[in-house]
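Asks: Got a predicted structure plus its sequence, pasted below:
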Amino acid sequence: MSTQITVTVLPASTKAGEETIRALLALALLNSDTKLSIKAIYRDPSKAPAGFTSLPENKFSAVKGDVGDLSTLDFTDSNVVFYIPPPTYDGTDTEKWAHLTAKNIKTALNSAAGGKVKKLVLFSAIGAQHPDGIGILKLNHITDAILTGGEDVEVHEKVVIRPGYFVEGFASFLEEALGPTASISSWLTPLDYRAPVVSVKDIASTCAKEILKPFSPSGITSPRYIKIFGPRHYSAQDLHQAISTALDRKDIKLNPVSPEHLAEYFGQVLPEQYVQEFVDMTTAVLPGGVMADDFGYDDVDENHVVVRGETALVDAIRVVYEGLLRKEEGRKGAAN
């Protein structure tokens, strides 16, 4: 007997959203008993990948919507909602944005409560349980509290995904290594200090499996929390080695960015308003930070699970490098 399931993903333009959609489609192909329909919400549906929009509408539909605008959110026909809280760098206060967007999602979920929504899968972050000292991750702390902290969100099952750092987030290390200085400036210090780093492929695989997992019976402990780490934790030295291997280079230097220079480091790429939030998030991860004790693979109980990813660091770095090459080719093509 086949099972029909409709999944809403928002914002679908995020890396986690896009890759989870890809993983969902792959899993549905392997399971003929699952009839999957994906409703992907974009601010601009024309930005949806062609590989998705070429699918039949009953399998994938790109819908215009904005988590900042409640009137555009409709979960009435959804069985599962997968929400990835998006940061904003347009000058909006992070805490105000977190409250606005989370309350919009909560209202939309409750408006659909008489319908089919059975499960909320909420994308969060490692360390988001801490109320203070986590910088930009307060977006996730506030969102988690509003959507899973009480009984007033009328969804039976809630799953909170807390991955480590995306390997893809270290693309700037690759770009710097490919640049004229042939070096990497690492905020992850000391250089031999290891933190959880995981590929988006492993993150998306876990998210997709949780989304498609059969709905749990009443009485289940909810929310459930799932941490996602890589095969092991990695240091800046490990990242340096993986990048050197992926590029087949032996001349790349590795330079530490000490905590007192983090503001200058992030100030080169971020609006001034958000620099301190990134400094605080980074120092929270480093030795002595509030998140430094959150990295155990054995931190499990009845409602806390740790998933160990399978993708090796060097393999994930190669994928990031290939993505950078495609972007560069696209820029050259556009210029011509």
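Replies: Thanks, I have it. Note that the coordinates shown come from a computational prediction; the quantities given were computed from them, not determined experimentally.

Asks: Please make it C-alpha for all contacts and neighbour counts, starting now.
Replies: OK.

Asks: so residue 266 touches residue 275, yeah?
Replies: Yes - using C-alpha atoms under 8 Å, residue 266 is in contact with residue 275, at 5.9 Å.

Asks: how about the helices of the chain, start to end?
Replies: Assigned by DSSP state H, the helices in the chain fall at 15-30, 50-53, 94-111, 138-148, 171-178, 200-212, 236-247, 262-267, 272-285, 313-335.

Asks: out of the ones you listed, nearest to residue 226?
Replies: Residue 226 sits nearest to helix 200-212 of all the helices of the chain, at 8.9 Å, using C-alpha to C-alpha.

Asks: what helices or strands is that closest one leaning on?
Replies: Judged by 3 or more C-alpha pairs under 8 Å, 6 or more residues apart in numbering; DSSP states H and E, helix 200-212 is in contact with helix 15-30, strand 119-123, strand 157-163, strand 224-229.

Asks: Show me the contact partners of the first one.
Replies: Same thing as helix 15-30. Contacts to helix 15-30, defined as C-alpha atoms under 8 Å, 6 or more residues apart in numbering, come from residues 9-12, 34-36, 38, 84, 200-201, 203-205, 207-209, 212.

Asks: Can you list the buried residues in stretch 97-115?
Replies: Within stretch 97-115, the residues that count as buried by 16 or more other C-alpha atoms under 10 Å are 97-98, 100-110, 112-113.

Asks: same check, this time on stretch 316-323
Replies: Judged by neighbour count using 16+ other C-alpha under 10 Å, the buried positions of stretch 316-323 are 316-318, 320-321.

Asks: Now for those: which two are most distant?
Replies: Pairwise distances across the buried residues of stretch 316-323 peak at 8.7 Å for 316 and 321 (criterion: C-alpha to C-alpha).

Asks: In a markdown table, list the helices and strands packed on helix 200-212 along with mean neighbour count.
Replies: Compiled in a markdown table, those are given as follows (neighbours: other C-alpha atoms under 10 Å):
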| stretch | mean neighbour count |
| --- | --- |
| helix 15-30 | 19 |
| strand 119-123 | 24 |
| strand 157-163 | 23 |
| strand 224-229 | 24 |
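
Asks: So for residue 328, which of those sits nearest?
Replies: Going by C-alpha to C-alpha, the one of those nearest residue 328 is helix 15-30, 18.7 Å.

Asks: ok, second structure coming up, stack it against the first:
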Amino acid sequence: MARPFKQSPATRPSRPSTPDLPPQRLHKLLALAGLGSRRDMEELIASGRVTINGEVAQVGAAVTPNDVVKLDRRILRLPFEAELPRVLLYHKPEGEIVSQDDPEKRATVFDKLPRVRGRWVAIGRLDINTSGLLIFTTSGDLANHFMHPRYEVEREYAVRLMGELTEGQMLQLKEGIELEDGLAGFDNIQDKGGEGANHWYEVSLREGRNREVRRMFEAIGLMVSRLMRVRFGPISLPSRLKRGQMLELPPQEVAELLEWAGLPVARAQQRTQKEKESLGKTFRPKERKPESRAKTLAAPAAKTTDRKPPARKVPAAKRRVTGENLAPPAQQKRSDRNRGRG
């Protein structure tokens, strides 16, 4: 009998070699992974829940691709090589709130967002009675450039008023009105006409305080009957994007947006053919069941020890038969009925 060939033991596939990348700040990588802002990640590290190679991480620590970083014993995949972020446009209707955790359990736009590695960040907010352009991105740095007051990114709104502005009121709104949280004014006001008691205006400003547009008109005695954001920075609400619809910007437009913000342009993410074909096309999202969106950052729940003991199995011979245990016999199968017939 021939001697069989000696089989070599199965070897595990080797890990792909990582380039010699310089160490990077841990809180920065956690933010790039979509777990939150850099400030949130510093607080997360300070809580002691993040470890590096088994040791509790310290604020300001740096890591390399060879380090093992865990959050609550779960290994994290950190983006040492930056990828092009994703940008999603949504035509928000009235009646939805822009919040990830609403105590009143109302409809929120985050229930409709497609799943993504990391998390979506809303660029600015719209109150429940305001509709129009809402931008989401996976880049905290890009969102910060849109929202931080020092960048003075312009917002443009279409406003329907119960009444018509006088020249004096328009001048007053441009020069500034003193609100409870400081002086506020429009950069531009354009009359867009109207019929009856309703009149449309187009206004623009370079900040986004809570209900600022509504409060400015209320301060001069006019009520806003409808408010719609039509532009935020270089992004305008596309005419083909109907209310309640979304579209994702293609990589070329995302790269142009990063250049506008002065941010580095990274390589595009690898996508399936179906994902590539859907870029730039409008779609109506399917609403998911509300879930704990802060699951990743939430502290793990304490284990309870008051468990009920498992039920003791009773032998069939000693089992007491009651009326509840008497179930009707199962329906006889057709093959059983025909069995034995000629």
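Replies: Looks like it arrived, so ask away. The structure displayed is predicted, hence computed values, not measured ones.

Asks: Now compute the TM-score of the two chains, please.
Replies: Remark: TM-score between the superposed chains equals 0.22 [TM-score structural alignment, normalised by the length of structure 1]; 114 aligned residues with a C-alpha RMSD of 5.9 Å.

Asks: ok, back up a step: which one of the helices and strands packed on helix 200-212 of structure 1 lies nearest to residue 245 of structure 1?
Replies: Residue 245 of structure 1 sits nearest to strand 224-229 of all these, at 21.9 Å, using C-alpha to C-alpha.

Asks: Show me what that closest one is packed up against.
Replies: Against strand 224-229 of structure 1 (3+ C-alpha pairs under 8 Å, 6+ apart) you get strand 157-163, strand 197-198, helix 200-212, strand 304-308.

Asks: hmm, try it at 7 Å
Replies: Packing partners of strand 224-229 of structure 1 (3 or more C-alpha pairs under 7 Å, 6 or more residues apart in numbering; DSSP states H and E): strand 157-163, strand 304-308.

Asks: TSV please, covering these and showing distance to residue 330 of structure 1.
Replies: Formatted as TSV, those follow (distance: least, C-alpha to C-alpha, whole Å):
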stretch	distance to residue 330 of structure 1
strand 157-163	30
strand 304-308	34
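
Asks: what's the closest of these to residue 333 of structure 1?
Replies: strand 157-163 (35.3 Å).

Asks: quick check: angle from the closest one to helix 138-148?
Replies: Orientation check (axes from the mean of the first three to the mean of the last three C-alpha atoms, to 10 degrees): strand 157-163 of structure 1 against helix 138-148 gives 170 degrees.

Asks: related to what we said a few turns ago, from the contacts of helix 15-30 of structure 1, list the buried ones, please.
Replies: Burial by neighbour count, judged by 16+ other C-alpha under 10 Å, picks out 9-12, 34, 36, 38, 84, 200-201, 203-205, 207-208, 212 from the contacts of helix 15-30 of structure 1.

Asks: Quick check: residue 146 of structure 1 vs residue 205 of structure 1, distance?
Replies: Distance of residue 146 of structure 1 to residue 205 of structure 1, given as C-alpha to C-alpha, to the nearest Å: 26 Å.

Asks: Tell me how many other residues crowd the residue nearest to residue 50 of structure 2 when sequence neighbours are not counted.
Replies: Nearest residue to residue 50 of structure 2, sequence neighbours excluded (C-alpha to C-alpha, 6 or more residues apart in numbering): residue 71, at 4.6 Å. Close neighbours of residue 71 of structure 2, defined as other C-alpha atoms under 10 Å, add up to 16.

Asks: Kindly list the longest helix within structure 2.
Replies: helix 251-261.

Asks: Helix or strand next in line after that helix, which one?
Replies: helix 273-278 (DSSP states H and E).

Asks: Next secondary structure element downstream of that next one?
Replies: Using DSSP H and E, the helix or strand that follows helix 273-278 of structure 2 in sequence is helix 334-338.

Asks: List the contacts of residue 89 of structure 2.
Replies: Counting by C-alpha atoms under 7 Å, 6 or more residues apart in numbering, residue 89 of structure 2 makes contact with 133-136, 246-248.

Asks: Tabulate those residues (TSV), appending distance to residue 30 of structure 2 and neighbour count.
Replies: As requested, these are exported to TSV (distance: C-alpha to C-alpha, whole Å; neighbours: other C-alpha atoms under 10 Å):
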residue	distance to residue 30 of structure 2	neighbour count
133	28	26
134	25	23
135	22	24
136	19	21
246	27	25
247	27	21
248	24	22
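
Asks: Of these, which is the nearest to residue 190 of structure 2?
Replies: residue 133 (19.3 Å).

Asks: what's the burial count for the residue nearest to residue 24 of structure 2 when sequence neighbours are not counted?
Replies: Closest residue to residue 24 of structure 2 in three dimensions, ignoring its sequence neighbours and counting by C-alpha to C-alpha, 6+ apart: residue 62, at 5.0 Å. Residues lying near residue 62 of structure 2 (other C-alpha under 10 Å) number 17.

Asks: can you check residue 337 of structure 2 too?
Replies: 9.

Asks: any idea how far residue 52 of structure 2 is from the residue nearest to residue 24 of structure 2?
Replies: From residue 62 of structure 2 across to residue 52 of structure 2, the span is 10 Å (C-alpha to C-alpha).

Asks: and if you look at residue 335 of structure 2?
Replies: Taking C-alpha to C-alpha as the measure, residue 335 of structure 2 and residue 52 of structure 2 are separated by 63 Å.

Asks: quick one: which of those two has more around it?
Replies: Higher neighbour count among residue 335 of structure 2 and residue 52: residue 52, with 18 against 8, using other C-alpha under 10 Å.

Asks: Would you check that the more buried one makes contact with residue 71?
Replies: No - Residue 52 of structure 2 is not in contact with residue 71 according to C-alpha atoms under 7 Å; the separation is 9.3 Å.
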